[in-house]
Every structure is written in structure tokens, then in C-alpha cells.
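**Q** give me a 3D structure for the following:
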Amino acid sequence: MLQDRSILVLGAGELGMAMLRSLARHPRVRGGTALAVLVRQSTIDSQGSGKQKDMAELRALGVELVPGDLAAQSVDALAGVFGRFETVISCTGFVGGSGVQLKIAKAVLLAGVPRYFPWQFGVDYDAIGRGSPQDLFDEQLDVRALLRSQDATEWVIVSTGMFTSFLFEPSFGVVDLANATVHALGSWDTAVTVTTAADIGALTTEIVFAEPRIARQVVYVAGDTVTYRQLADALDAMLDLTVHRVTWSVPQLTGELARDPGNPLRKYRAVFAQGVGVAWDKAHTFNAQRGLAVSDLEAWMHTNLLASNRHPVPQN
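**A** I've put the predicted structure just below:
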């Protein structure tokens, strides 16, 4: 049986750092599993205080810094980097643009990597299907088809829903704390599953080392699954507000996207408003079945909104 004696994480952004912290703390890694991260040479050499801090933390954790550029390097070049690792976990997201996730998967297979966790830390792409408002999702289905078409490399897909922090991202527009407003995507009964980056890292680590071994399947996790009505109610209760409630219907959002087809935020709003493949029952998730603690919506809000005073003055 493969032992995951060497693990390469791709990317050291929000999720990559969370993944590396969780992996580094695991007894199997402390017991001898080698841990590495692929980052651009410019990141390793960066004089920016944030990057320097991250690189110093990774070195202190015993993580090897492997220089590489997923967008610029060829499939063959990436395969040459991946080949010495038993497990590769992609934490790069969509920032590399169209085609990068499929290129990474091809390089993993060419290198003969025994086990691969692709960047699928999001929605249920199978349920959403092809031709959704977010065109990058079609590439995620291409990656799944490629991995399912072969038997040499084990794969594990971890479906997490939306990052919890993104639900509150001002530019996304669902929660507008400055104006004490919540916009429901689709309807107030539309649901969304959310998980924090820290929990995704922790739960993926548990999946990596789970016994019996998990392979060739989609694993669902969730910090919470809520409707937009429950979200608005939670904000009212915790922050002592009466938020304005505005519905952004599917026709409205798809119309806005048609007028601004290159806008990524409009693509995401339209997808989540449709309510398909973006939410699942928390009781049926890996973390619930294993009894693993996660941060639900209320806990995230308490830490990030209430404790940090990031909320408007209560209305009279």
C-alpha cells in the first residue's frame, strides 16, 4: 500500500498555507513524511513582509520550498518536478487562468504520481454540469474526466462548497455590512455550503491519511449549509441588526452577466443563484461521519465580525 511518504502542495496562498500547517502537524508527517510546496522563485525571493513571513513559517515547519511556475512551465517540465512525490495536492485555484488545472492534471499523470488531490475544493461540478454561467467550471469537469479515464494514479476530490470568507467578501455583494444589507442569490430558500480554509486544510489532511484508504471518489465536507434567509437571520441576531433583505433573482443575475460576460463575480453569483450543486446536507459529510469539529457559520461570524467589530452601528 502506498504510504504518502512525500507530499507536494501546489501553492502557498490562503488554502495552501492552511493545508501545509495541517499536514505539518500530523503525526505521520512528523514521523518522517517529507513535505514540500511548489511556489514561484519570485515568491521565495520576495522582499515583501507578508511573503517573507510565510516563507519563514514554512521553513520553520520543515517544508521544502520547490521553485516552479504552474502557468509558465510546460506539462513535461512540471512532470519532471512532480515525479519524485507520492502525493500532489493542488491548492492553486483559478488564478492561473484557463487551462492551468488541466495542464497540472496531465503533468501529474505523465509523472506517474501515485496519488493526486486536484483543485476541486469548491462546488459539485458533476451536479452543475457543463455550460454553467462560470465557464471555468467546464475545465473542472475536463479534469475529472481525465482522472476517471485512467487507473495508474489514484485521485481524491474534496468538495467543500464556498470558502466561508468569500460569502462575506464585499465585492461578492451577498453580505453588505456597510449598508446592513443581505442579497439572496436566487431566493431566500436557496442554500449554500461553506467551509473555512483552515477546516479544508485540516479535513483534507484527515482524508489523506484516513484508514481505510480513500481513493477514486468525491468526498464531501462542510463547515455549514445555510439558506440566505438563515444567513440574514444570523446576522440580525448576532449583530443586533435588522438587515435590509434584497433578492437577486436568477433572471436578474443572468441578465447582468449577459451584459458583462467577462465579470467573474457575476459568473459566480449566477451559478450560486441557480442552487444546483452548491449545497449538501452537512450530516452526510466526511467531517460529520467522523465526528470532526469544524467552524460553522455562527462561529466564523463570532470570530471575524463580532470579535473584530467589523459590523455597522445597530439600527434604532
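**Q** only C-alpha atoms from now on, for both contacts and neighbour counts.
**A** OK.
**Q** so the residue nearest the centre of the chain is in which element?
**A** For the chain, the residue nearest the mean C-alpha position is F121 (3.8 Å; CA atoms, centre = their mean). In the assignment (DSSP states H and E), F121 maps to no helix and no strand.
**Q** please tell me how far S165 sits from V75.
**A** Look at S165 and V75: by CA to CA, to the nearest Å, they are 33 Å apart.
**Q** out of those two, which sits in the busier spot?
**A** Neighbour count, other CA atoms under 10 Å: between S165 and V75, V75 has more, with 21 against 15.
**Q** how deep is V66 tucked in, by neighbour count?
**A** 17.
**Q** wait, a strand at it?
**A** Yes. Under DSSP: H, G, I helix; E, B strand; the rest coil, V66 falls within a strand.
**Q** isn't it up against A36?
**A** Yes. Between V66 and A36 a contact is recorded at 6.7 Å, counting by CA atoms under 8 Å.
**Q** quick one, strands of this protein?
**A** For the chain, the strands defined by DSSP state E cover 6-10, 34-39, 64-67, 87-90, 115-117, 154-159, 162-163, 175-176, 181-185, 191-195, 217-220, 224-227, 244-248.
**Q** can you put those strands in TSV and add distance to A24?
**A** Formatted as TSV, these follow (distance: least, CA to CA, whole Å):
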stretch	distance to A24
strand 6-10	10
strand 34-39	7
strand 64-67	11
strand 87-90	14
strand 115-117	17
strand 154-159	19
strand 162-163	22
strand 175-176	34
strand 181-185	38
strand 191-195	21
strand 217-220	22
strand 224-227	26
strand 244-248	42
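**Q** any idea which of those is most buried?
**A** Mean neighbours per residue, mean count of other CA atoms under 10 Å, is largest over these for strand 191-195, with a mean of 27.
**Q** mind giving me the packing neighbours of that strand?
**A** Applying 3 or more CA pairs under 8 Å, 6 or more residues apart in numbering; DSSP states H and E, one finds that strand 191-195 makes contact with strand 162-163, helix 164-167, strand 224-227.
**Q** sequence B follows; please return its structure for comparison with A:
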Amino acid sequence: MNHKLNVDVSKILVMGAGQLGLAVLNALHPRVSALGGDITVLVAPGSIEDEATPVDESLKKFAAKGMKFKAFDLSNISHEALVAFFSEFNTVINCSGFVAGLGTQTKITQAVIEAGVARYFPWQFGVDYDVVGIGSGQPVFDEQYEVRSILRQQQSTEWVIVSTGMFTSFLFEPAFDAVNLEEGYINALGGWDNKVTVTSPEDIGKLTTEILLESPRIINEVVFVAGDTISYGELANLVDSISNKPIARNVLSLESLQSELTKKPDDQMLRYRAAFALGDGMWWNMEKTYNFKKGIETQDTEQWMNTHIS
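**A** Below is the predicted model:
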């Protein structure tokens, strides 16, 4: 691992306070506070009142402990304004997701570098974009590959990518259409032996905090984490045993999904299904992960289901 001593916890910016941002804040805040550091959170317009107080109850507890909040619209802010804003921070952790639209992640990355931010954790909390490469059929994946290229072509900003696979909950999202518990079926994306790596947002928050504070610090590296790596066949057996009712099993082949995509090119969830049906880059062995090597326990799919599915 590429390492240097000391981790600077002053002037940390966390971008986004959605499901992942909140999980990161819950894990990071007590550790950074104990080290005398400070965190600012970037939220969407309308998420704060009186220029400082978050509207969201889950964020008010942080404001009460001195955390600062800023709001602006990522999709409309100018490059110059973004650079000026980022220049106030030493570390930026990007939990903003894809909500601001295509092109936002490259725009943020370029602004972070131009602003001279010392350390950047980009929005790469997903699959192995180095393996997926360009042309997966999912434009946001292409953009994620481009973000990595931009980061690797410069030396001024240190970066750390945390590869997490998909959120465990996304596997059970009816719109994603892999496991649909209500309708009682599971669709194997690409085949029953195809695998997927999943991690819960809580574990991502906990592991990102450990990776950020690792001393000597981690520099210019992709760090793999995982709650679980599971095949669709294993997943179907789990769903059968936990749901206590027969689950219909279907295979959505890569060919059938790609054929469907030609008819519905704007269907985002269909694009995700087709990308995950590729198999390669969507999973990695648990033994390869930071949490496995460090002996940090994470929630696997079975534990997640027992907690979230009655």
C-alpha cells in the first residue's frame, strides 16, 4: 500500500447527507471530534433554514454538536464557484450520488483538483470501474471510469477510492427487479452463477471512516470493502429460507437485457440490470477486502435480511 504518516482531520467536507452521507457522518463525526477536527456538510437547497440549521431531524443533532452546513445546487453551480468553495477544505468526501445528473462527477472531480484539495474520496462507492471500463451500456459507469482517469493523471490531490459493490438494500429494491419479495420472485441477472458484491450503508460509513483515519495514511489507491459476495443462486436459496414461501426463479440473460435496452434506451433501472448481468467487475472475493484483512465485522446478506425483512 502507498502510505505516508499523519492524517489531517481539519476542514473535512462531506458532500451529501442522504442514505450514505448520513451513515458516513454517524461513523466519522465522533472520531473526528475526538481528534479535534471539524466537518462541514454540503446539502441540497431547501435542506437548511436560517443559513445554518438543517431541516432534517437526523441532521439537527450534528448541528447541535457544532457541525456546519452549507447548501447549493450542484447541477447549477458554476465551475469557478465550486472551485472557490472546495478551496476552503483539506479533505472532501463525496457522497452526492448521481442525483445531480450525468457529468456532475467529472465536474466535481476537476473542481476539487483545481481547488488544491489535499485529499479526495470521490463518489466511487460502487463496482470495480477499472474492470467494467467504458461501454458497459450504463453511462454513469462510463463517467466513473473517466473520474478515475482524471485522478490518475494528476499529482496534486491525493485520492482514495472505496469500492463497495452495490448497497445491500438495492438488491431488494422492486424497481431494480432482482429480488421482488412482494411479487415473490427472483431474477438472476446474467445467470445463477453470476455474483454480486454488496455492502450496507452503515458498514460503508464505518469502513470509510477507518480508511480515512488509517495511519500511515492510504494514498492514491482503490480500497475494496464488502459486506458479502454472493451468487444469484445462493441469494435465491437465502430468500427461500428466510421468506418461508416458494419464490419463483427466472434468469434475465445478458442478451435478453441488452435486446430490451435497444427498445428502451432511457430506462435507467434496465441499464443497471444489464450492467450487473455482465458479471465482471460487479464482485470481488471477501479475502481481498480491507475489512477482511483488518478483521472488521460486516453485515452479510443473510444478516441484512434477518434485520430488514420480517
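**Q** on that earlier part again, check contacts around the alignment partner in structure 2 of the residue nearest to the centre of structure 1.
**A** For F121 of structure 1, the aligned position in structure 2 is F125, judged by TM-score structural alignment. By CA atoms under 8 Å, 6 or more residues apart in numbering, F125 of structure 2 lies in contact with I161, V162, S163, T164, G165, M166.
**Q** dump the residues you listed into a markdown table; add distance to L213 of structure 2 as well.
**A** As requested, the contacts of F125 of structure 2 are exported to a markdown table (distance: CA to CA, whole Å):
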| residue | distance to L213 of structure 2 |
| --- | --- |
| I161 | 14 |
| V162 | 13 |
| S163 | 17 |
| T164 | 18 |
| G165 | 22 |
| M166 | 23 |
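**Q** tell me which two of those residues sit farthest apart.
**A** Greatest spacing in the contacts of F125 of structure 2, by CA to CA: I161 and M166 (14.5 Å).
**Q** neighbours of the aligned residue in structure 1 for P216 of structure 2, how many?
**A** Under the alignment defined by TM-score structural alignment, P216 of structure 2 is paired with P212 of structure 1. Using other CA under 10 Å, P212 of structure 1 has 7 other residues around it.
**Q** where's P212 of structure 1 relative to E206 of structure 1, distance?
**A** For P212 of structure 1 relative to E206 of structure 1 (CA to CA), the value is 12 Å.
**Q** out of the helices and strands packed on strand 191-195 of structure 1, which gets nearest to A105 of structure 1?
**A** Short answer: strand 162-163, nearest of these by CA to CA, at 22.4 Å.
**Q** counterpart of that closest one in structure 2, which residues?
**A** Against structure 2, strand 162-163 of structure 1 falls on residues 166-167 (TM-score structural alignment).
**Q** helices of the stretch 151-300 of structure 1, residue ranges please.
**A** 164-167, 197-208, 228-239, 250-259, 264-274, 286-290, 297-301 (DSSP state H, counting those that start in this stretch).
**Q** chain center to stretch 143-158 of structure 1: distance?
**A** 18 Å (CA atoms, centre = their mean, to the nearest Å).
**Q** what's in contact with that stretch?
**A** With CA under 8 Å, 6+ apart as the criterion, stretch 143-158 of structure 1 contacts 101-102, 105, 109, 112-122, 204, 214-221.
**Q** please apply the same query to stretch 71-79 of structure 2.
**A** L42, V43, A44, P45, G46, S47, I48, A100, G101, T104, K107, A111.
**Q** how about stretch 90-109 of structure 1?
**A** Contact with stretch 90-109 of structure 1 is made by 9-13, 15-16, 70-71, 75-76, 78-79, 82-83, 88, 116-119, 136, 139-140, 142-143, 146-147, 152-153, as judged by CA under 8 Å, 6+ apart.
**Q** which of the residues you listed fall within helices?
**A** 15-16, 75-76, 78-79, 82, 136, 139-140, 142-143, 146-147 (DSSP state H).
**Q** quick one: buried ones out of those residues?
**A** L15, G16, V75, L78, A79, F82, L136, E139, Q140, D142, V143, L147 (16 or more other CA atoms under 10 Å).
**Q** if I pick the nearest residue to S169 of structure 2 once chain neighbours are set aside, what's in contact with it?
**A** Nearest non-adjacent residue to S169 of structure 2, counting by CA to CA, 6 or more residues apart in numbering: S200, 7.1 Å away. Contacts for S200 of structure 2 (CA under 8 Å, 6+ apart) come out as F167, T168, S169, G227, Q299, W304.
**Q** residue in structure 1 matching G233 of structure 2?
**A** By TM-score structural alignment, G233 of structure 2 lines up with R229.
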